[in-house]
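Peer 1: From the sequence below, what's the structure:
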Amino acid sequence: MFKIMIVDDEWLVQEGIKVTLENHFDNIEIVGMVSSGREAIEMNAAKHPDIILMDIKMPGINGIEAIQTIRGRFSQTKFVIISAYEQFDYAKQAVELGVVDYILKPINQNKLVEVLNKAMDKILEEREQRSRLIKNREKLEKMMPVLEKGFIYSLLMHGNFKHEVKKYCDIMEIHNEDAYVMTLEIKDSEEAISIQGDALYKKIQDTIKYKCKCAVGPLIINRVTVVVFSGALSDEYDQRVEAVSLAESITASLEKSDVQVKIGVGACLKLERLRHSLEQASYALSKMATEAVLHHNDVMVSTSSDYSYMEVKDDQEAILLLVESGQIDKLREQLHVFFDKISRNFDEVSFRNVLMELIVMVLSTSYKHELSEAEVGYSTYISEFRRITSQNQLTSWSYRKIILVAETIQSSKTSHVSNVILKAKTYIDENFDKDIGLNDVSKEVSISPQYFSTIFKEELGLNFIEYLRNKRVEVAKELLRDKKFSVKEICYKVGYNDPNYFSRLFKKLVGVSPTEFK
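Peer 2: Have a look, this model is predicted:
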């Protein structure tokens, strides 16, 4: 149903329009007929018509002024101008204001019906568009937790973070180029946190979301990672004060809900460098004693230590690269050096924190390589780590676990490559007589031609062309021994189109021509 208002200072015109509408439409309701711009403005506020048929020349507030006033408050209302011929310039001005159309007096019934149908179509189109927008917004709201967790997981697990940042910011229409990380740690036992579960996480998430524009990650053991989007202030100190104030506000609000947390805060950085802020937040958290909130830049680094935090991060990154690359011997050496450094330069609490951080990073790497629970045992690592009290035993345990992950990743890679090559060989052996190329085989095994070419050569010692050529020649030799086919026929049977080329190739590889082969 469409609500229509008629505005004209001539009673006969109003009645004529009313009769026409009632005779031609069964989906309209005439909500009012008034004779001035002022009355039109007042009735519009009360009735909210979808379409207004507006005369231009009226006493007091004219039609143009009334349209401007109404449109300022009700942008979705559609207007159709009614004007005498001599008011044509006014009508053109009204069209520029966004009216649907204009009708000249005396009013032609067919023209009036045509213009109203046009206005109704526009309204229906806009309604459908708004409905789609609402539905899309609802879908986006449902997807938001998934998007946020994917964003944070990518940050935590050293994935393709730049891609995740762009995708997340595009969807959320985030234009800030700067952000910082807060890491929240819940001051409660793992058992208590597990029992409270989703309700506890929802309470934390809602509290943080209410206070800032951010992405809230999942609850992992007893920690929640939060990325706060914040325009960089000109002064680092001001930025730090603002971040700490926000963190203190969050802890205070959660305390009122009986949730005790402490928060480590990283520096505000460009989005592509956000991992550094994550590392800083984790480091600040590891250095906290009685504080509820600590910013990385407020951490007092001991001058007696020759092993800085950034050097720790560099060594951890080097260890991860060795884990992924499968360089087991170098990894063993690097681990011994690393364990020695942290045992000499850190107290027991810091030692455990740094080692725990490395273990989590290694587990993240194994997860990225799709290792299974059976292969790695994700679910028991943290509890095993926490049960060990001796520093020496903890070092030995960590060493064994990290080497296990590295060897499993390498074994997984080798197995994957072997399966790919086996599938490729089968495909070549079954299709050697066809016009196949590198792209055909790489597509069959679902990897890029460049990578396939590399692993094929590494695994077999031959490139793709050499293997295919040798296969064809071996089959040709068998056919020549049978003496059932001519050289020309054999040439075609093994996938070559040029008998001369086939003969030259055969002689090059076998040492004799096909006709001389016995």
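Peer 1: hey, let's count contacts and neighbours off CA atoms from now on
Peer 2: Noted.
Peer 1: list the contacts for F346?
Peer 2: S305 (C-alpha atoms under 8 Å, 6 or more residues apart in numbering).
Peer 1: Quick check: it vs H48, distance?
Peer 2: F346 sits 72 Å away from H48, going by C-alpha to C-alpha, to the nearest Å.
Peer 1: Is E148 located within a strand, as I assumed?
Peer 2: No: counting by DSSP: H, G, I helix; E, B strand; the rest coil, one finds E148 to be helix, located in no strand.
Peer 1: Identify the residue spatially nearest to it, adjacent ones excluded.
Peer 2: A215 (5.5 Å; C-alpha to C-alpha, 6 or more residues apart in numbering).
Peer 1: Helix or strand: which one has that neighbour?
Peer 2: Assessed by DSSP states H and E, A215 sits inside strand 214-220.
Peer 1: Tell me the helices and strands packed up against that strand.
Peer 2: Contacting strand 214-220 under the criterion 3 or more C-alpha pairs under 8 Å, 6 or more residues apart in numbering; DSSP states H and E are the following elements: helix 109-156, helix 190-211, strand 223-229.
Peer 1: do you know how far G197 is from F456?
Peer 2: 49 Å.
Peer 1: between the two, which one's more packed in?
Peer 2: Neighbours per residue (other C-alpha atoms under 10 Å) separate G197 from F456, with F456 holding more: 21 against 12.
Peer 1: ok so, going back, identify whichever of the helices and strands packed on strand 214-220 lies nearest to L184.
Peer 2: Smallest distance to L184 across the helices and strands packed on strand 214-220 (C-alpha to C-alpha): 5.1 Å, for strand 223-229.
Peer 1: List the contacts of that closest one.
Peer 2: So strand 223-229 is contacted by 152, 176, 178-186, 212-219 (C-alpha under 8 Å, 6+ apart).
Peer 1: which of the residues in stretch 418-425 are buried?
Peer 2: 418, 420-421, 424-425 (16 or more other C-alpha atoms under 10 Å).
Peer 1: Can you list which of the residues you listed are found in helices?
Peer 2: Mapping the buried residues of stretch 418-425 onto helices (DSSP state H) picks out 418, 420-421, 424-425.
Peer 1: For the comparison step, fold the sequence that follows:
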Amino acid sequence: MVNVLIVDDEQTEREGLELILTRHFDNLVIRQARNGRIAIEMTAKQKPDLVFMDIQMPGISGLEAIKQLHSIHSSAKFILVTAFATFEYAQQALSLGVQAYIVKPSKIAEIVKTVEGVLHQIKMEQQYTEENRKDQATLEKAMAVFETDVVTQLLFDHVHEVHLNQLVDLLDIPMTDETFVMSLLLPPDAAEWYPAVKEVVRETGSGWTGASNGRQVPIIVFRNGNYSFRHQAITLANKILRLRDASKADWFIGIGNVYEQTGKIKQSYQESLLATRNFQQPVHYQFYADLPALTLDLSSPSYKTYEQTFYEHLRHLQWDKLIAEIKTITEGLERENKPSIQAQKQLAELLWLISSILSDMGIPVELPVYPSQTASYKQLREETAYLLERMKYAQEDHSQQADGDSIDQIKHYIIDHAHEDLSLEIISKEAGLSPIYVSKLFKEKLGINYISFLTECRLEKAKKLMRDPEKSMKEISIEIGYHDPNYFSKVFKKAFHLSPTDYRKKTFSL
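Peer 2: From the prediction side, this is the model:
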């Protein structure tokens, strides 16, 4: 529908023009105003697409009314209707951006032709606006996926440099030299608040929110040099925790240390997870730096060994080996005559590591927390066995697919859909696994990340399409899933050390 406003102090002129319009055009909503003042009031409320404006009217002239209407509704189109076809009026009309000029009296055919031209212009602009609106909605949706994708890659995988640069360019929030990670711990019934959390972080303009893994939501935060680290972290934490008040649930945020190198983001993430261990605190957030000294150094070889060993046992559902491993550690602590309270602390950190691995695999588990300080090793063994049994049941109940079947399923899905806008989140949903677990499977089974595999699939298809001389590089780029030919060229050159054009000439020109 096109909203039309006819402004003329002569009622017969208004009604005559409306009659012509209704007889020759469909989808018009026509209103009338007898002077410029009323036209200004109506425009402020109804935002007409097309205004027919008489020049000579009592009070506000037509040209002055157009000036004011422009300031109220800049996209409106104007057709001047007047009996005074002077050069001066025409010159003023052009300066005001008037689309057309109708001289009284005019033949109906001339009026219709003039209106047709302006309505066509309005229609084209409306279509363009609607397409832009749809594109913007699609981009916003895609950017939300890109954001979770980038966070997952930075925290759990090696990132394809070209791919990461493109995603960072699309996101409005720039990376800074210093970053830290916050881990939001949500209760099982508060997952519906995840979009609201993302919106809060986005509004601050200082962070990216990752995919929800079980009850945990990782947030990469970029340091703002205008504030201290603690001030920035607490301010963001409080903004997120205000949502907790509305949900009436217990939320908790762990905050890792600041690191200057991108490669250290995973370290900050692990610290943030450990900082959520003591989640029953009145302030509902905890800095890793404020925790009592840990028995395990996150960057030590021994910790990495524990992490890899536990992951292998959990991936293959080898709970008997995992339980035996924890039992051996407990016996070793007892032989060393470590106080049971100190042993409990070390075992709590190991149990927390196991729960984090399960969470990364997409398996929701209750947090392994000892109910109280143990008084003896007998009590410690019993409570540890109980916590392990709960986590074992959670994994068995989750009914995780076999790894071999999973990776084959994922590979075939990527091959079949490589031309689409695939993301780690989309692939993970298709496989019924967590994004983090998919990332780990790729790295372990294939030795590459999913982006590298997706890129290989696309480039192999591109090479086949290059055999057709009728296809342009732009067409090939779009057909294999790259909307930006320049980005396609960068990826191709990085892989084959030749631009797509040079590769085609060298390979298929013979």
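Peer 1: TM value for the aligned chains?
Peer 2: Taking TM-score structural alignment, normalised by the length of the second structure as the basis, the two superposed chains have a TM-score of 0.53; 359 aligned residues with a C-alpha RMSD of 5.5 Å.
Peer 1: Compute the number of surrounding residues for Y168 of the first structure.
Peer 2: Neighbours around Y168 of the first structure, by other C-alpha under 10 Å: 17.
Peer 1: picking up where we left off before, mind putting the ones in helices among the buried residues of stretch 418-425 of the first structure into CSV with distance to K167 of the first structure?
Peer 2: As requested, these are exported to CSV (distance: C-alpha to C-alpha, whole Å):
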residue, distance to K167 of the first structure
S418, 35
V420, 32
I421, 35
A424, 35
K425, 39
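Peer 1: Which of those residues sits closest to E15 of the first structure?
Peer 2: Nearest to E15 of the first structure among those, with distances taken as C-alpha to C-alpha, is V420, at 82.1 Å.
Peer 1: Counterpart of that closest one over in the second structure?
Peer 2: Aligned counterpart of V420 of the first structure in the second structure: none (TM-score structural alignment).
Peer 1: any idea how far V420 of the first structure lies from S325 of the first structure?
Peer 2: 19 Å.
Peer 1: Pull the distance from the longest strand seen in the first structure to the chain's centre.
Peer 2: For the first structure, the strand with the greatest residue count under DSSP state E is strand 178-186. Distance of strand 178-186 of the first structure from its chain centroid, counting by C-alpha atoms, centre = their mean, to the nearest Å, is 19 Å.
Peer 1: so what does it touch, helix or strand wise?
Peer 2: Using 3+ C-alpha pairs under 8 Å, 6+ apart, strand 178-186 of the first structure sits against strand 223-229, strand 261-265, strand 269-270, helix 274-286.
Peer 1: I'd guessed L320 of the first structure sits against S364; true?
Peer 2: No: with contacts counted by C-alpha atoms under 8 Å, L320 of the first structure stays clear of S364, the gap being 9.9 Å.
Peer 1: Count the neighbours of the closest residue to G214 of the second structure other than its chain neighbours for me.
Peer 2: Taking C-alpha to C-alpha, 6+ apart, and ignoring the residues beside it in sequence, G214 of the second structure has P364 as its nearest neighbour in space, at 4.7 Å. Residues near P364 of the second structure, counting by other C-alpha under 10 Å, number 20.
Peer 1: now G332 of the second structure: how far from A343 of the second structure?
Peer 2: 10 Å.
Peer 1: Comparing the two, which residue is more hemmed in?
Peer 2: A343 (22 against 13).
Peer 1: buried ones in the helix or strand hosting E396 of the second structure?
Peer 2: According to DSSP H and E, E396 of the second structure maps onto helix 377-398. Using 16+ other C-alpha under 10 Å as the test for burial, helix 377-398 of the second structure gives 377, 380-381, 383-384, 387-388, 391-392, 394-395.
Peer 1: can you check stretch 402-417 of the first structure too?
Peer 2: Buried residues in stretch 402-417 of the first structure (16+ other C-alpha under 10 Å): 402-410, 413, 417.
Peer 1: Make CSV out of those residues and add secondary structure and distance to V34 of the first structure.
Peer 2: Shown next, in CSV, are those (DSSP: H, G, I helix; E, B strand; the rest coil; distance: C-alpha to C-alpha, whole Å):
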residue, secondary structure, distance to V34 of the first structure
I402, helix, 83
I403, helix, 86
L404, helix, 85
V405, helix, 81
A406, helix, 83
E407, helix, 85
T408, helix, 83
I409, helix, 80
Q410, helix, 83
K413, helix, 80
V417, helix, 82
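Peer 1: Reformat those as TSV; add distance to I250 of the first structure.
Peer 2: Formatted as TSV, these follow (distance: C-alpha to C-alpha, whole Å):
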residue	distance to I250 of the first structure
I402	36
I403	40
L404	40
V405	38
A406	40
E407	43
T408	42
I409	40
Q410	44
K413	45
V417	50
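Peer 1: S272 of the second structure matches what in the first structure?
Peer 2: Checking TM-score structural alignment: S272 of the second structure goes with A281.
Peer 1: And its match, how close does it get to K162 of the first structure?
Peer 2: 20 Å.
Peer 1: What of S453 of the first structure?
Peer 2: 28 Å.
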